[in-house]
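Enquirer: just coords:
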């Protein structure tokens, strides 16, 4: 009889810290995921969406204010399936209502779950974003999740139910002009998300 197969070693935060700075790394349920920096269409969509939201919702210019919206914040959540293990996720954009987070923490990461996240999908990240990170966001009580696909030119909108499960996606396409919670105080022209 052969030796029993060894269980793969769970990655640690030290493994994440050892990733070169020109990569994006996330620690999800003990697995280290390392991705290249975002491609141009991905960066365009993320930057465009952030620019549309920060003025009215963070600064209160032409909108209600009341939010902190950040690019690529590092989120730390305890993994209930592995005591002491931290999931370290980096959404493309995340937002917190100021009544929940009046000021930024002094740590280099956030332990308070955002009220909204946005992931911009690419071939290298889509499976992890959908299948691994979305359940963690739901478990942590993130109320709103948007998935932007710059190649398909779609915006999928999810709202968390009382059972901590995502409702069915509402999909907006191409150059639609839409009002979407939690940012429905303004109309969002999706055409600004798609690189020409």
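Expert: Yep, it's here. Predicted, not measured: the structure shown is a model, and the values here were computed from it.
Enquirer: contacts, neighbours, all on C-alpha from now
Expert: Fine.
Enquirer: Where do the strands of this structure begin and end?
Expert: Shown for the chain, the strands assigned by DSSP state E span residues 23-28, 31-36, 67-71, 75-78, 86-89, 93-97, 116-120, 144-149, 154-159, 170-173, 177-178, 188-189.
Enquirer: who wins for proximity to residue 8 among those strands?
Expert: Among the strands of the chain, the nearest to residue 8 by CA to CA is strand 31-36 (9.6 Å).
Enquirer: Enumerate every residue touching the residue positioned nearest the centre of the chain.
Expert: Nearest to the mean C-alpha position of the chain, by CA atoms, centre = their mean, lies residue 91 at 2.7 Å. Neighbouring residues of residue 91 by CA atoms under 8 Å, 6 or more residues apart in numbering: 71, 72, 73, 74, 117, 118, 119.
Enquirer: one more structure, for comparison:
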């Protein structure tokens, strides 16, 4: 943060134009317009696939609260992952509070990477999630057709990487296979490597 600049507040988020998403990371406001349609497709399909098996227990084990774009208030940080999940055994009454945010770190977060947010998601948010005790983080890149699965270790993240049309068992949802090919928008082509 620049010297003499005031820390960002929640009022700064509320003042954003309609359709913008704001986050406060290390007292700094980060704001982005709503993402592209392919980004929404991946988040919606992944949320549906995991939600069916892990939130509702349809042909799967259940046991999770999985939410789209929950607002997380973790200390002074205000983060909005694309998806997040809490184990029900850890927080059985998660949805009983009448507030529009969550102040308990999730067990799992997922960020769908966009060209405008990838550096923030990787460089600033991933370390914050680790520091706040999130046990698993996923980074999904719809352009590269990849899934990066991060498992929390004592000194950092442990990474597993999958791609294309792989069928994987990705932690913490490894009880059910995940068909990555279903995530990529129909007819989408993998972006060329930079």
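Expert: Looks like it came in fine. Just so you know, these numbers come straight off a predicted model, no measurement behind them.
Enquirer: Can you tell me which of the contacts of residue 91 of structure 1 are buried?
Expert: Buried residues within these, counting neighbours by 16 or more other CA atoms under 10 Å: 72, 73, 74, 117, 118, 119.
Enquirer: TSV please, covering those residues and showing distance to residue 138 of structure 1.
Expert: Formatted as TSV, these follow (distance: CA to CA, whole Å):
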residue	distance to residue 138 of structure 1
72	18
73	17
74	17
117	11
118	13
119	14
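Enquirer: Now flag whichever of the residues you listed is closest to residue 13 of structure 1.
Expert: residue 74 (12.1 Å).
Enquirer: give the contact list for the closest one.
Expert: By CA under 8 Å, 6+ apart, the contact list for residue 74 of structure 1 reads 88, 89, 90, 91, 108, 109, 110.
Enquirer: So which residues make contact with the top helix by length along structure 1?
Expert: What stands out as the longest helix in structure 1, according to DSSP state H, is helix 40-53. Residues outside helix 40-53 of structure 1 that contact it (CA under 8 Å, 6+ apart): 69-71, 92-93, 120-122, 148, 150-151, 183, 188, 192-195.
Enquirer: one more time with 7 Å, if that's ok
Expert: Residues from elsewhere that reach helix 40-53 of structure 1, judged by CA atoms under 7 Å, 6 or more residues apart in numbering: 92, 120, 150, 192, 193, 194, 195.
Enquirer: Structure 2: matching residues for that one?
Expert: With TM-score structural alignment applied, helix 40-53 of structure 1 matches the range 37-50 in structure 2.
Enquirer: Pull up the gap between the aligned residue in structure 2 for residue 76 of structure 1 and residue 177 of structure 2, please.
Expert: Per TM-score structural alignment, the equivalent position to residue 76 of structure 1 in structure 2 is residue 73. Distance check for residue 73 of structure 2 against residue 177 of structure 2: by CA to CA, to the nearest Å, it reads 32 Å.
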